[in-house]
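# Test case, fold it:
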Amino acid sequence: MPNPTLLVIAHGSRDPRHAATVHALVREVRRRRPDLRVATGFLDFNLPSVPGVLESLAADGVRDVVAQPLLLSRAFHAKADIPAVLSRAPSRLRVRQADVLGPSPLLSAALRRRLYEAGLTPADKPTTGVVLASAGSTDPEAIAVIADIAREWRHTGWCAVRPAFASARTPRTEDAVRELRELGCRRVAVARYVLAPGFLPDRIARGSAEADVLADVLGPAPEVARLLSERYETARRPVSAALGA
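Sure thing, here's the model as predicted:
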């Protein structure tokens, strides 16, 4: 039996950098997994839409789909929006929703990669405070993920680590930067725990004005592409088993 098609589901944005970054990540997944058919759909703002992609796949004879939310935590989109869209897929498609990307050691590795690409080195860790800045959410589960990562990072040699949020929760990035300064960290770096540019990542950047280092978004980091493949493999196993593969 052929491998199930991987459908990457992104939120979408009016900012053209968002879709460009999503497509760059999908290209990296295709490069790593030439054995897979990989499609991309957006929940809002961008085309193709998720319903449109599902219809197109069904019309093309695809039977099995693994839908991978391009999300870092289990919040409203993963729990409500995406399941609702997938429930309306053509009946001839067997669709399984994969787990969200985070938390994962691979995302932590991608965050470190972006910090080092922005100019830090491992030798800077004892004198550098890190703001782990995310988009923010009203969902306690999503907020807990950021807090857990920050706690883990505190034990890996950084001067100090503080979470921050661009919306819904506090502290804001600028407040966390200020706190790390007051703690005596020689330099302050902001790691953006977001996948693609857009309104909220830009808000994080503005709040980083007093920081020494601002890391890029995760984007098409190789660790993220590898994680997409791992989530796909985990999700496809029940599908394969059901088909007797």
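# Please make it C-alpha for all contacts and neighbour counts, starting now.
OK.
# Contact partners for residue 151?
Listed by Cα atoms under 8 Å, 6 or more residues apart in numbering, the contact partners of residue 151 are residue 161.
# Next, the structure of the following sequence, for comparison with the previous one:
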Amino acid sequence: MTKTGILLVGHGSKKAYNKDLITKTAEIIAQKHPEFIVRCGFMEFNEPTIRESLDSFRQEDVDSIAVVPLFLARGVHIDEDIPGIIGLAPGQKRGIFALNGKEVPLVYADPIGPNPLLADLMMENARAALDLI
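The predicted model follows:
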């Protein structure tokens, strides 16, 4: 049975907790959505790299891949670096990924951006901090 691949992309950091945030988020997505095969990859400092994780889908039976950056806003990595790594031109959102003798659609998601869920999370953090007073 084919599934959709999700590649969650993080920046990467020399601080272990930053890698943990991405890997644990990928694990949560995989647990909540077993119909997807979820991987994570990093721009720099951590492994697996974006390319390594994308290539790992070659061992899976996927019919499409969504590359989803866990970034808040647009920047050089979002607009240029990541698209280049996954074989897209800047500004391009759709492409093809050669996978085990077939070509599957590859799509590139936007960063989080302004989102009511993010605002709710920030208010939750603010309330938790205010409880310390």
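# Once they're superposed, tell me the TM-score.
Once superposed, chain against chain, the TM-score is 0.80 (TM-score structural alignment, normalised by the length of the second structure); 122 aligned residues with a Cα RMSD of 2.2 Å.
# Now do the helices in the second structure.
Taking DSSP state H as the test, the helices found in the second structure are 16-32, 50-56, 76, 82-85, 116-130.
# just checking, what packs against the longest helix out of those in the first structure?
Longest helix in the first structure by number of residues, with DSSP H as the criterion: helix 222-242. Here helix 222-242 of the first structure is seen to pack against helix 16-32, strand 64-69, strand 94-97, helix 105-117 when contacts are counted using 3 or more Cα pairs under 8 Å, 6 or more residues apart in numbering; DSSP states H and E.
# Among the ones you listed, which comes closest to residue 140 of the first structure?
Nearest to residue 140 of the first structure among these is strand 64-69; the distance by Cα to Cα comes to 18.9 Å.
# what's the mean deviation for that closest one versus the second structure?
Compared with the second structure after fitting, strand 64-69 of the first structure has a mean deviation of 0.5 Å; criterion: mean Cα distance after the TM-score superposition for the first structure.
# Need the contact partners of that strand.
Counting by Cα under 8 Å, 6+ apart, the neighbours of strand 64-69 of the first structure from elsewhere in the structure are 3-10, 78, 82, 93-101, 228, 231-232, 235-236, 239.
# one more time with 7 Å, if that's ok
With contacts defined as Cα atoms under 7 Å, 6 or more residues apart in numbering, strand 64-69 of the first structure is touched by 4-10, 78, 93-100, 232, 235-236.
# how big's the offset between the next helix or strand after that strand and the second structure?
Scanning the chain past strand 64-69 of the first structure towards its C-terminal end, the next helix or strand to appear is helix 76 (assignment: DSSP states H and E). Superposed on the second structure, helix 76 of the first structure shows a mean distance to its aligned partners of 1.0 Å (mean Cα distance after the TM-score superposition for the first structure).
# What range does helix 76 of the first structure cover in the second structure?
Aligning helix 76 of the first structure against the second structure (TM-score structural alignment) gives residues 76.
# and the matching stretch, how far from the chain's centre?
The chain centre lies 16 Å from the centre of stretch 76 of the second structure; the measure is Cα atoms, centre = their mean, to the nearest Å.
# and what of stretch 100-112 of the first structure?
The gap between the average C-alpha position of stretch 100-112 of the first structure and the chain average comes to 8 Å, counting by Cα atoms, centre = their mean.
# what range in the second structure does that stretch sit on?
Mapped onto the second structure using TM-score structural alignment, stretch 100-112 of the first structure spans residues 111-123.
# ok, and what's touching that stretch?
69, 70, 71, 72, 73, 74.
# ok, and the most crowded of those?
Most neighbours among these, by other Cα atoms under 10 Å: residue 69, with 25 neighbours.
# Good, we can wrap up now.
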